[in-house]
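[1] The following block contains a protein sequence and its predicted model.
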Amino acid sequence: MASALPPLTPGPHRARLGVISLVACFGGLLFGYDTGVINGALRPLSAELGLEALTQGIVTSSLVFAAAIGALAGGRLSDAFGRRTMLVALAVLFFVGTLVLVLAPGFAVLVIGRVLLGLAVGGASTVVPVYLAELAPYEIRGSISGRNEVAVVGGQLAAFIVNAILGIALGHLDGVWRIMFAVCALPAIALFAGMLRMPESPRWLVRHGRREEALAVLRTVRAEDRAVAELAQIELVAGDRHERLALSAVLRSRWLRRMLLVGIGVGVAQQLTGINSIMYYGQSVLVESGFDEQAALIANIAPGVIAVLGGFIALWMMDRVDRRTTFLLGFGLTTVCHVLIGVASIALEPGHPIRPFVILALVVAFVGSMQTFLNVATWVYLSEIFPLRMRGLGIGIAAFANWVANGALALWFPTLVEATGITGTFFLFAAVGALALVFVATQLPETRGRTLEGLETGLASGSVFARR
C-alpha cells in the first residue's frame, strides 16, 4: 500500500508541516514544564505550607492521576470533536490551572490547581501525538510525531533551569514557587493563539465525511499528486465506517484486543523504568546521594540536558531504526543503569566524597538511555498502532494506564526511598526492566515503514503481528 503513493518531494508544503508540528508541540512543552516544575518547587513549597512525605506525594501525584483521566477523556473527545478543537480547549485549561496554582492560599486549592493541570497534561499526551501522526507522511512519521516528546523534555529542562535560576536568585522569598508555576502561562497562550490558525487532521475529517476539507488540508502539507493519492488510500480503508468503536466492540475482536493490550503494556513499561521519579524527585534523590540542596538544584539540570540531547538523537533514529530494536536497546540499557545505581549506593557509603558524583553520572546515563531509546519511541508507537476508528480510544486507554503507573510512582516514591533507600528502589526498577525486555521481544509488532492505513489493514487480518 505504501509503494502505491508518489514519493515525497520538497516544497512549501514541507515547511508548512514543520510549522504545524512546531505549534502543536507547545502542548508537549506544557506537558514537560508542568510535570518538571514540581522538581524544584516542591522543597520551598513544602517549607512554606508545612508538607511532609505523604502530602508531598499527594501534591506531586494529583497532577499525574488527573492526567490519567485527561488522557482517557482527551482521546475520546478528540475522536468526537477533532484533534485541533481539543488542543485549543486544552490550552485554555492549561492557563486556568496555572492561575489557580499561582493564587492558591493553601494545600487544598494547590491540589485543585494541580488536578486541572493534570487533566490538560493528560489530554495533550494523547491528542498531540495523534494529531502529528495523522498529518505526517509515513516516511517521516516517526521524526514528526517524535518532536512532541522532544518538546516534553525541552519543557522539563526549561523547568529545571527556571527552578535553578529562581531558587538561587529568589530562594529567600516565601512565594518563589508561585513564580516557578506562573511561567507556564506563556506557552499556554502560545498554544491557544497558534492552534487557532492550524488545520484539522485530514484523517479525522475523512472519517467524519468531510472529504473536500481533508483534501484541502492535504494539499497544504503534500505535493498535489501525493495529496490526491493519499486521500484515496485513506478513503479506501475508512470506507463508510464513520462510527467510533466502543470498548465492548474492541474487546470482542481478537486482534484489536491484542493490540490494545500491547499499547497498555508499552505505556506501563515505559513508566515503570522510574523515569518520572527522577523528573519529579531528582533534587531529592541527589540530596539523598550526598549533594547539598543548592548543589542538587544545579546538578539536576544535567539529566534535563541529556534528555534533550537524547531526544534529538531519537528523532534521527525514528525513521531509520525499527521500533522493536529501539525498545530492546532502551530497556536493556536502562536496566543496566538501574543495577549500577543500586551497586554504587551499596559500594559507596553515605559521606563518601565521590558518592554523589557517581550516582549523578549514572542517573544522567539512565535518563540519556531512556530518552534516546524509549520515551520518544513510546509515544510515536502509541500514535501508530491503533486503527482510525479506535485511535482516540486506544491511545487514551494506553495513556491512561501509563499515567496511572506514573501516578503510583509519584505518590509512593518518597516513601519507597525513605523505606529502602536508593539501593532497594533501583534494584526494583531493574527487575521490572527485565520483564519489559521479555514483553517487547515476544509481543510487539513492527510499525516502521508502514502507512497508518497499511497497519490498519494488517491488523484486520492479524498479519501485523507476524515477524518481519
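    Alright, I've got the coordinates.

[2] drop to CA atoms for contacts and neighbour counts, all remaining ones
    OK.

[3] Not counting stretch 211-228 itself, show me its contacts.
    5-9, 11, 13-14, 16-17, 135, 199-203, 205-206, 231 (C-alpha atoms under 8 Å, 6 or more residues apart in numbering).

[4] mind listing the strands for the stretch 251-400 of the chain?
    In the stretch 251-400 of the chain, no strands are found when defined by DSSP state E, counting those that start in this stretch.

[5] where along it do the helices fall?
    Read by DSSP state H, counting those that start in this stretch, the stretch 251-400 of the chain holds these helices, from start to end of the chain: 254-271, 275-289, 293-299, 301-318, 323-347, 355-370, 376-384, 391-443.

[6] Go through the contacts of stretch 211-228 and flag which are in helices.
    13-14, 16-17, 135, 202-203, 205-206, 231 (DSSP state H).

[7] Switch these over to TSV; also include neighbour count and distance to D34.
    Shown next, in TSV, are the ones in helices among the contacts of stretch 211-228 (neighbours: other C-alpha atoms under 10 Å; distance: C-alpha to C-alpha, whole Å):
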residue	neighbour count	distance to D34
H13	17	32
R14	16	31
R16	15	28
L17	19	26
L135	24	26
P202	23	30
R203	24	30
L205	19	31
V206	21	34
L231	19	37
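
[8] Please compare the first structure with the one that follows:
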Amino acid sequence: MTHPASPQSRVAAHLPPNEPGPHSKRLGMIAVVATFGGLLFGYDTGVVNGALKPMKEDLGLTPFTEGFVVSALVIGAAFGALIGGRLSDRFGRRHNILMLAGVFAFGTLGCVFSPTWEVLGAFRFILGIAVGGASVTVPVYLAEVAPFEKRGSLVTRNEVMIVSGQFAAFVINAIIFNVWGEHSAVWRFMLLIAVLPAFALFIGMLRMPESPRWLSSQGRDDDALAVLHQVRSPRRAEAEMAEVHQLAEEEEKAQTGGWTDLAVPWIRRLVFIGIGLGIVQQVTGINSIMYYGTQLLEDSGFSADGAIVANTLNGLFSVLGITVGIMLINRVNRRTMLLVGYGLITTFHILIGLSALLLPDGSVIKPYLILVFVVCFVFSMQGTLGPLAWLMLAEIFPLKIRSLAMGVCVFVLWMTNAGVAFGFPPVVASLGIAPTFFIFASLGVLSWIFIVRYVPETRGKTLEEFEEEYSAAYSARR
C-alpha cells in the first residue's frame, strides 16, 4: 500500500538533510523486521492455494465448505482491518505488531491441528484478524519511522513482501507436496511453515523502537526524541522533533471528520468512488488465482504434481508485476494506468474462457495455454490495478475524514474479496472454467465503465489541490 504526501511534506523543506551514518543501518533493520508482517500476510493468504487438494481429501470438503474455509480468513481480515488501526492508535504501533505476531502464531497452530473443517474455519478467521491488522498497522509504522525522503520506498517494501510471501507459499507448497504428497496430512506441514516468520516477527520487534509520532502523541517527547536519534542523523533528529508538535496539532484539528460529513455531497461521492475502487479491484478475480490457482490448473488438464509446480509462476509474475507497477506508478496518470490495466485484464479473462471452451479436454496444449493467459492476467493486474487502487484510496479523501473513509472502503474491499473467495469453488464446480471467466470479463467491462465515468485523476496534485479542485468541479456540475 502506497501512502501519499501528508502534512510532513509541507515542512520537509525546513529540515536539514539526513546524512548517512549508523542510523541508516538501524532504519534498514527496522524495515526488514516490520515487513515480516507483510510476508506473513502474503504467506497466509497464499498457502491455502496448494494445500486445498490434500485438505479436501483429509477433511472431506465440498465446494461449499471449501469456499467457507478459504473465505473465513478474508472475513477475519475485514474485521482485523477495522479494529487494527484503533488498537495501534491506543496502544502503539510496535505493541500492536507484537500482539499480531502472537495471533499469527496462535492462529497458524490452531489451523495445523484442526480436526474438522469447522474448527479450521474458526482458526482461519482468527488468522484473518492478524492479516487485517497487519495490513493497516505495518504501513503506518513504517511511514512514521521513515524520513520523508525514504517513506515511499520503505512503505512499498511491505507491498512487495506481501506478494513475495504468496510466491514463497507457492514454492514451499510445491516442494512439500512433491516430497510428502502421499501423506493425507501434508497440508498441515504447509500451514505450519508460517509459524517461523511469526516467531521472527515477534522476536525481532522486541528489539525495535516505537513510532516517534505515536510517542509524541502520548506526551512522551523524550522517548520520541531518543527514537529519532536512532533512525536520523543528530541534526535531523533535533529539527524533526521540533516539527512533530506542529504536525500533531494540524492533524488533531483536521482529523475530526465523522459520519455527519457524508451529508456533504462531494464527500459522499468520493466515498462511493472509494468503495467502488475496492470492489472493482476484487471482482477481477485476482484472489481466485491466489487462493485456487493450483486447483484451476489441475481442472484445466495438469496433473496434481504439475499444477502445484506450474502455479509457482503465478507467484513469480505477481512479484514481477508489482515491481513494474511501482516503477510506473509515479510516471503514468492514474486513470490511464487503470483503464489500460483493466483492458488487459478483461482481454486475458476472455482468452482464458475461450481456451477452456474451445480446446477439447485431453488436449496437450490446453493446460499450457490457460497457464500462459492466467500468468499474463496476474502480471497485468499486479502491475496496474493492484497497487494503484490502494494508492488512490489514500489520495482521494479529505484529511478530516480520511481515516473513517479508508476504514469503510477497506472493509468493503475485504468483504468483496471474501465473497469472491467463497463463491469461486461452487461456481466453477457448477458452470466450469469458461463461463466463470466470462463472468469476470463482464464484470471487467462494467468496472471499465465505472472508471471512465467516475474515477478522478489525482497524479501531480497535492492532497489539498485535489480536494479544492474536486469540490469546485462537483459544485460546478450541480
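    Received it, and whenever you're ready, just let me know what you need. Model, not experiment: these values are computed from the prediction.

[9] Give me the distance between E144 of structure 2 and T137 of structure 2.
    11 Å (C-alpha to C-alpha, to the nearest Å).

[10] Compare these two (neighbour count), which wins?
    More crowded of E144 of structure 2 and T137, by other C-alpha atoms under 10 Å: T137, with 25 against 17.

[11] Tell me which helix or strand that one sits in.
    In this structure, T137 of structure 2 is located in helix 117-145 according to DSSP states H and E.

[12] Have a look at how far, on average, that helix is from structure 1.
    On superposition with structure 1, the mean distance recorded for helix 117-145 of structure 2 (mean C-alpha distance after the TM-score superposition for structure 1) is 1.6 Å.

[13] quick one: that helix to helix 399-431, angle?
    With axes from the mean of the first three to the mean of the last three C-alpha atoms, to 10 degrees as the criterion, the two stretches helix 117-145 of structure 2 and helix 399-431 enclose an angle of 150 degrees.

[14] what's the spacing between the residue nearest to E19 of structure 2 when sequence neighbours are not counted and S211 of structure 2?
    Leaving aside its sequence neighbours, E19 of structure 2 sits nearest to S233 (C-alpha to C-alpha, 6 or more residues apart in numbering; 5.9 Å). Remark: distance between S233 of structure 2 and S211 of structure 2 (C-alpha to C-alpha) = 17 Å.

[15] before we move on, what about R90 of structure 2?
    Applying C-alpha to C-alpha to R90 of structure 2 and S211 of structure 2 gives a distance of 13 Å.

[16] Please say which of these two ends up with more neighbours.
    When neighbours are counted by other C-alpha under 10 Å, S211 comes out ahead of the other of R90 of structure 2 and S211, with 23 against 13.

[17] Can you point out the buried residues in whatever helix or strand E243 of structure 2 lives in?
    Under the criterion of DSSP H and E, E243 of structure 2 resides in helix 234-254. Within helix 234-254 of structure 2, the residues that qualify as buried are 236-238, 240-241, 244-245, 247-248, counting by 16 or more other C-alpha atoms under 10 Å.

[18] Then stretch 417-429 of structure 1?
    Under the neighbour-count rule (16+ other C-alpha under 10 Å), stretch 417-429 of structure 1 has 417, 421-429 buried.

[19] now stretch 362-370 of structure 2
    Residues of stretch 362-370 of structure 2 classed as buried by neighbour count (16+ other C-alpha under 10 Å): 366-370.

[20] Adding distance to I308 of structure 2, write those out as CSV.
    Output for those, formatted as CSV (distance: C-alpha to C-alpha, whole Å):
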residue, distance to I308 of structure 2
K366, 17
P367, 13
Y368, 13
L369, 16
I370, 15
